[in-house]
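Participant: make a model of this:
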Amino acid sequence: MAIDREKILTIAQRFILKGQSDRAIKEYQKLIEASPNDKRLHLKLGDLYLKNGDHEKAIKQYLQVADLFAQEDLNSQAISIYKKVLAIDPKMMDAHRQIARLYLKEGLIANARTHYQSILNMRPGDPEASRALEDLMDQSSTPREQNPLPLSPVPSRLSASISSPSSAESERQGRHTAPAELPTLTPDKEAETHYHLGIGYKQMELLDYAISEFEAAASDPTLRVDCFVMLGECFMQKGDYDRSIRFYEEALKDRGVSNGKRARVHVSLGEAYEAQGLLREALQAFEVGLSLDSSLQGVKERIEHLQGQVKAV
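Facilitator: Coordinates of the predicted model:
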């Protein structure tokens, strides 16, 4: 029997907004029964369980997501979800084991060794971990280890200024309070991996997960502007226009941004201002964008429309 997915999602969201997580969980269970391999549904259900303090059920959902990623050879995504499990239960050996195996598939010997060693620390003499460490003992580091995947979740200093989601459904309605100032970031060797994970999560509309990855990736100065733009887009999609504006403005402070990219960011900034009801600021942003790149589609028409609105105010 076919189900009305959008209707059920809407019902679930209403329950979440009312603080009725248990009823929202039942709606997500209906969706998962109809689409058992939908990673987004499992992640959101896991987030709801986690919010309710039911760690065991949350972990079960996250493990299913990680397994689905691994089956598709999306190893970086799988590792990031297994690490979410370890953040809840650092002693879950199955998660350490799967991470180690995935690191081996990626040729990241040192990272795999670390997780196998964690297993032995918890279970001395574990057959798989013992054999793996013996096999890896004589292997030299490969060139790929010069840029390994993260050994543990990297806490971004941006996280301190962005509230953690109460549930993944807050992607639709969640609000964040803008910080007094953006913090200084420390370099993160795994920034590129975090950035691509962020892109993947953003494409899946898992905005809170994407935000966490872009925060971590922003530690790399070469990715900082792109991360701020992506964060601006994520918060725009969440309806948090204040935060969206803040990140677009930060991106524009970098003098190394090309005129083409700067023009596009000004247009995005204008859209955020307009959504916030700041019409004069939006008009100015669109005008700057068009002055930097006259080929931008639709911007001239938006300027003319806003000019009429501003005059009418």
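
Participant: going forward, measure contacts between C-alpha atoms and count neighbours the same way
Facilitator: OK.

Participant: and for residue 10, the neighbour number?
Facilitator: 13 (other CA atoms under 10 Å).

Participant: give me the distance between it and residue 81.
Facilitator: For residue 10, the distance to residue 81 equals 26 Å [CA to CA, to the nearest Å].

Participant: and residue 30, by the same measure?
Facilitator: From residue 30 to residue 81 the distance is 23 Å (CA to CA).

Participant: what does residue 301 give?
Facilitator: For residue 301, the distance to residue 81 equals 44 Å [CA to CA].

Participant: ok, those two, which is more surrounded?
Facilitator: Neighbour count, other CA under 10 Å: between residue 301 and residue 81, residue 81 has more, with 24 against 10.

Participant: that one sits in which helix or strand?
Facilitator: If you go by DSSP states H and E, residue 81 is part of helix 75-88.

Participant: in terms of secondary structure, what does that helix contact?
Facilitator: Counting contacts by 3 or more CA pairs under 8 Å, 6 or more residues apart in numbering; DSSP states H and E, helix 75-88 packs against helix 55-71, helix 93-105, helix 191-203.

Participant: ok, 7 Å please
Facilitator: Applying 3 or more CA pairs under 7 Å, 6 or more residues apart in numbering; DSSP states H and E, one finds that helix 75-88 makes contact with helix 55-71, helix 93-105.

Participant: please give me the structure for this one as well, since I'd like to look at both together:
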Amino acid sequence: MIIRRIRELVQRKKSGSLKEEFLEQIKKNPQDTRSRLKLGDLHAKLGEIPEAVDQYATCAEIFAQAGFHLKSIALYRQVLKLDPNSAQALRRIGQLCLQYGLYADAYPYYESLAERLRPREGGERIFALFQEISNLPIRDLRYKALMFEALFPDPSGMFTEPTARLSEIARSMAQDDKLEGDALLLARWLVSVYQDSPEGYEILAGLLKKSGNRAQLAQTLTKLREIYASRGELEKKEKFLREFEPGEEEASPAPDVLGERAPQKTRARPGEVRVKMEADVYELLRKKTDGQKPKAEGRERATGGTVQPSGQVERIQFEDLFSSFKEGIREQVSRGDFETHYNLGIAYQEMGLYEDAIQEFELACGDPALAADARFLMGKCSAELEQWPEALGYYENALSLAGEDSEKRRGIRYEMALTLRALGRDEEALNTFRQIREESDNYRDTEKQIEEILKASNS
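Facilitator: Alright, predicted model coming up:
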């Protein structure tokens, strides 16, 4: 006992001497990462967690400023091992993943950050917005990560609504023709969440004008006028509103929102109808879910004098509308317009029309650049239909097309593992989850999946 105590005292004396030595080196050169890391290791060994975290975090920032993002991420992960609740570490890893282009890797850290902040003032609002943004089918992972980042202006400070930051992201997306569909999704979400804020409506108006959807544009402009009037800004905004008035070339009647053919039958160029198509799908979805019951008289006419249950009539009406919509799409979109078929598949998928989505994704596979993503989404749709063997086949095909993109391959393998579990092939699923864990410690709920499989196998 006495000998052990003496050893502890000697060790503490040595540690104190080492601390002084490292601190002296750091004082001479604050950028001395070697001394900081050794000092951090020493603090961690002695159980001095806050001091260790401080040195690791400082060192991580030095590496980040020098452009060594992966080293910085590794150090912040070390911080999380010592302090799993560190909002600073979670935020910075998310930011660094975003800067380094590891957009999908950023997601679990932003998700954990939203969870950690829930008990704080405004935390529930952050978490709710995070969940909603997570569910938006935004294709571009970079902008999706930017949207998550926009929710956390200052993890240690007061929460502020991210309206302006998210609107700026939507404006940036709207300027890229390839991202107009994503921009439309974000703009529609913004106006649903911030109904009294003009930013989302302004962006939506620009996209609707560009797509030629005059009916919805008129509704959007009416709402904008109401908002401007309530703010006393209508007079100075009149010039802005007049920019959306149709010119002479737009004076002819626009096609019906459900895809009815225009008087002149001209096939659209590839990608030309993409944004309008997505707007039409959302209008169709609105008609499907608006909850208005048809009057009995109308039902009698529609069913030859027999009043059918309202749910059945609504289903029949929707199927008729949807059939007309698809006929209109076939008139406008060629089989070779792969990107439009891909976007249409995403819209169908969001509406729960998985079989139709699979058909569109199949057509999109004609473009090698879209094939891997399309096959992956076909797997997701099949999984929603609980067609597990088909889902697994699509995932395997997607994996073979994913190339060297490690993040994309990891995401596909994760879904494959879930599908293997659904098929009762737990051993294969376990091996896949373990491989994913070796590559990325905190990837989604991999650890939870492993624990569940092991628990089930031991019971």
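
Participant: just give the TM-score of the two.
Facilitator: Superposed pair, TM-score by TM-score structural alignment, normalised by the length of the first structure: 0.43. Supporting alignment: 153 aligned residues with a CA RMSD of 3.3 Å.

Participant: out of the helices and strands packed on helix 75-88 of the first structure, flag the one nearest residue 231 of the first structure.
Facilitator: helix 55-71 (23.8 Å; CA to CA).

Participant: against residue 91 of the second structure, how distant is residue 299 of the second structure?
Facilitator: Taking CA to CA, one finds residue 299 of the second structure at 56 Å from residue 91 of the second structure.

Participant: more crowded one of those two?
Facilitator: residue 91 (23 against 19).

Participant: for the more buried one, give me its contacts.
Facilitator: Listed by CA atoms under 7 Å, 6 or more residues apart in numbering, the contact set of residue 91 of the second structure reads 110, 113.

Participant: helix or strand: which one has it?
Facilitator: helix 87-100.

Participant: list the buried ones in that helix?
Facilitator: Neighbour-count burial for helix 87-100 of the second structure, counted by 16 or more other CA atoms under 10 Å, picks out 87, 88, 89, 90, 91, 92, 93, 94, 95, 96, 97, 98.

Participant: how far does it sit from its chain's centre?
Facilitator: 16 Å (CA atoms, centre = their mean, to the nearest Å).

Participant: helix or strand next in line after it, which one?
Facilitator: Helix 87-100 of the second structure is succeeded, C-terminally, by helix 103-117 (DSSP H and E).

Participant: figure out the helix or strand that residue 251 of the first structure lives in.
Facilitator: Counting by DSSP H and E, residue 251 of the first structure is found in helix 241-252.

Participant: who's in contact with that helix?
Facilitator: The set of residues external to helix 241-252 of the first structure that reach it, using CA under 7 Å, 6+ apart, is 178, 225, 228-229, 231-233, 235-236, 262, 265, 269, 272-273, 276.

Participant: and for stretch 259-279 of the first structure?
Facilitator: By CA under 7 Å, 6+ apart, stretch 259-279 of the first structure touches 236, 241, 244-245, 248, 252, 281-283, 285-286, 288-290, 292-293, 306, 310.

Participant: quick one: buried ones out of those?
Facilitator: 236, 241, 244-245, 248, 252, 281-283, 285-286, 288-290, 292-293, 306.

Participant: so which of those residues are in helices?
Facilitator: 236, 241, 244-245, 248, 252, 281-283, 285-286, 288-290, 292, 306 (DSSP state H).

Participant: and the furthest pair within those?
Facilitator: Across those (CA to CA), the longest gap, 23.7 Å, separates 241 and 292.

Participant: helix or strand: which one has residue 451 of the second structure?
Facilitator: Secondary structure (DSSP H and E) places residue 451 of the second structure in helix 446-458.

Participant: show me what that helix is packed up against.
Facilitator: So helix 446-458 of the second structure, by 3+ CA pairs under 7 Å, 6+ apart, packs with helix 426-439.

Participant: next one: the helix it packs on to chain centre, how far?
Facilitator: On CA atoms, centre = their mean, the centre of helix 426-439 of the second structure falls 24 Å from the chain's centre.

Participant: check which residues of that helix are buried.
Facilitator: Those would be 426, 429, 430, 432, 433, 434, 436, 437, for helix 426-439 of the second structure by 16+ other CA under 10 Å.

Participant: and the angle for it with helix 446-458?
Facilitator: 150 degrees (axes from the mean of the first three to the mean of the last three CA atoms, to 10 degrees).
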